[in-house]
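Q: this is a predicted model, with the sequence first.
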Amino acid sequence: MRLPAWLSSYLAALRALLVFTVLLGLAYPLALVAVGRIPSLDGRADGSLIRANGQTVGSALIGQSFTDADGNPVPRYFQSRPSAAGYDPTATTASNLGPESVVDTIATDPAESTPSLLTQVCARSKAVGELDGVDGRRPFCTPEGVGAALAVFRVDGLTGPVTRVVSVNQISPATPFLASYQGVPVELAKPGEDYVAAGGLITPIRGDAPADPAVPADAVTASGSGLDPQISPAYAEIQVDRVARERGADPAAVRRLVDRHTTGRTLGFLGEPGVNVLELNLALDEQFPTR
């Protein structure tokens, strides 16, 4: 008996569904699982986990912080790149702040204040400089580690003589990073004031910092994922003396350890060299343990 055309179409569709369910829903996933069990690949398939003393301490693909309970850097360890996600794999994210983020949101309640990207960079650079004993100054940063930006008010808005100048990222009791601008005294900002809406022209001030800062860019900016496990060789280099001092080790020996944990560009030309911080710190604990 010949089946109706509509029923034949439904049966053909059902057969296709069953075939592709078996192929793509069962056979293909099981084949990938089998490939992932190959001895040379099983570590990557399991998440590139790193073990020390019989315990899993992290992944080679996910960074982590090396700080104490109060969030302060532990001096005997190399420090990771800043993270906008707090190195939480379930909250991977970027700050979504761009180069035009130079004005802090200053509220009466400090907990509600939000630093601009410029101030975050300045604060991090100052902190790294103090921790590692290098020059933490950067262009467009104040000595106290906030963005050096002024709201300049002019008679005709964008033109004419300057009538008022406000250091938008500094509040009392700070001292303005510039005493005056074009002959007009610089004021401190007041919480809750919107100087852009009031007609101020935001003017970053470069200052006298070196054009090539001693603190590398990856030490003061977060990665796109917030989970970057690597730092640049330049950032590792400025940390060598501190780590060696804290561990009572020869800086040259620590530097050789850094070199052994530095990977080059992918295929020789993609990306930049990097140092895996977790692997390096584990190697330090093994070779130069602290009492």
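A: Now that the structure is in, tell me what you want to look at. Everything numeric here is computed off the predicted structure, so don't read it as measured data.
Q: going forward, measure contacts and count neighbours with C-alpha atoms only.
A: OK.
Q: which stretches in the chain count as helices?
A: Ranges of helices within the chain are 5-20, 28-36, 42-45, 117-132, 233-247, 251-260, 277-287, based on DSSP state H.
Q: okay, now residue 149: neighbour count?
A: Close neighbours of residue 149, defined as other C-alpha atoms under 10 Å, add up to 26.
Q: list the contacts for it?
A: For residue 149, the contact set (C-alpha atoms under 8 Å, 6 or more residues apart in numbering) comprises 102-103, 140, 167-169, 202-205.
Q: neighbour-wise, which one of these leads?
A: Counting by other C-alpha under 10 Å, top hit in the contacts of residue 149: residue 168 with 32 neighbours.
Q: before we move on, the earlier item: from the contacts of residue 149, pick the one nearest residue 179.
A: residue 167 (10.0 Å; C-alpha to C-alpha).
Q: okay, now the one to match up with it:
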Amino acid sequence: MERLPSWIRQHLAALRAVLVLTAVLGVAYPLATTGVAQALFDENPGLIGQSFTDADGNPVAKYFQSRPSAAGYDMLATAASNLGPEDVVDTPDRTSLLTQVCARSVAVGRLESVSGARPYCTSDGVGAVLKVFPALGKPTRAVSVNQACPARPFVATYQGVAVECGKPGEDYAAGRTVPIRGGATAVVPADAVTASGSGLDPHISVAYAELQAPRVARERGLPVDQVNTLIEQHTTGRPLGFMGEPGVNVLELNTALDKG
């Protein structure tokens, strides 16, 4: 039998490689990983975070609350918000990351009967940010861009210039962005106001769990010490003994509370 030309043999080898890799990586591997993931999550639903809110999205007071989720704890929509620390100015169609954090902190503070104040946040729960004009040189105008009129600006003056409230629809892009730290000390932990990278994190910090313990104990008619003991029992250590921080599995903790 006549030997095939080398260029045909090369194309046939490439075709076989494509077929084999397609079967292995495009079919077998996805099926295997999906099966393993389903088995793990079916056996241990505590691997996925859940919300403990009512039909209107309000926290159910007798339960520990999970950290915020940009994905709504939907495994098919797992994602972060992709917003970073420089996202501090609200726009007509989107709330900045800073204002989201400030609003969450106020809400958590109200729920837990503690101060929801934190640096770079106004008392009404938006980012404490000024737009200063001109962008360079001595200020002649300052606007609290995240506080729409007729709101009272969180500071009266900036470098001798009266601070205005923000006028909806006015373009402040030409101004210099100046976040104002203020003197607040945060009581509400960071994981109570920021979402995880996956949006599916089932854990909260020990500090956030301890902050919620008095409310949960009160709502359930339990001693706070008993609730704190359950927190300790459902606290996991650092991964590999040194990575990250200890965490409390919220689903497992709430399930233990329901079992009494």
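A: Alright, I've got the coordinates. The model shown is predicted, which means the values in this text are computed figures rather than measured ones.
Q: TM-score for these two?
A: The TM-score (TM-score structural alignment, normalised by the length of structure 2) is 0.87; 254 aligned residues with a C-alpha RMSD of 2.9 Å.
Q: before we move on, the earlier item: make TSV out of the helices of structure 1 and add distance to residue 224 of structure 1.
A: Listed next are those as TSV, based on distance: least, C-alpha to C-alpha, whole Å:
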stretch	distance to residue 224 of structure 1
helix 5-20	37
helix 28-36	28
helix 42-45	22
helix 117-132	14
helix 233-247	18
helix 251-260	24
helix 277-287	18
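Q: out of those, nearest to residue 76 of structure 1?
A: Among the helices of structure 1, helix 233-247 comes nearest to residue 76 of structure 1, with 4.8 Å by C-alpha to C-alpha.
Q: looking at the helices of structure 1, which is closest to residue 209 of structure 1?
A: Judged by C-alpha to C-alpha, the one of the helices of structure 1 that comes nearest to residue 209 of structure 1 is helix 117-132, at 11.5 Å.
Q: could you check the angle helix 233-247 makes with the closest one?
A: Angle of helix 117-132 of structure 1 versus helix 233-247, following axes from the mean of the first three to the mean of the last three C-alpha atoms, to 10 degrees, is 40 degrees.
Q: which part of structure 2 lines up with helix 117-132 of structure 1?
A: Aligning helix 117-132 of structure 1 against structure 2 (TM-score structural alignment) gives residues 97-112.
Q: name the nearest residue to residue 210 of structure 2, sequence neighbours excluded.
A: Distances taken as C-alpha to C-alpha, 6 or more residues apart in numbering place residue 228 nearest to residue 210 of structure 2, at 7.0 Å, with adjacent residues excluded.
Q: what's the match for that neighbour in structure 1?
A: For residue 228 of structure 2, the aligned position in structure 1 is occupied by residue 255, per TM-score structural alignment.
Q: shouldn't its match be in contact with residue 238?
A: No - contact criterion C-alpha atoms under 8 Å: residue 255 of structure 1 and residue 238 do not qualify, at 10.4 Å.
Q: so which of these two has more stuff around it?
A: The neighbour comparison of residue 255 of structure 1 against residue 238 (other C-alpha under 10 Å) goes to residue 238, with 20 against 16.
Q: tell me how far whatever residue of structure 2 lines up with that one lies from residue 159 of structure 2.
A: Aligned against structure 2 by TM-score structural alignment, residue 238 of structure 1 finds its counterpart in residue 211. Per C-alpha to C-alpha, to the nearest Å, residue 211 of structure 2 is found 38 Å from residue 159 of structure 2.
Q: how far does the longest strand belonging to structure 1 sit from its chain's centre?
A: Determined from DSSP state E, the single longest strand within structure 1 is strand 162-171. Relative to its chain's centre, strand 162-171 of structure 1 lies at 30 Å (C-alpha atoms, centre = their mean, to the nearest Å).
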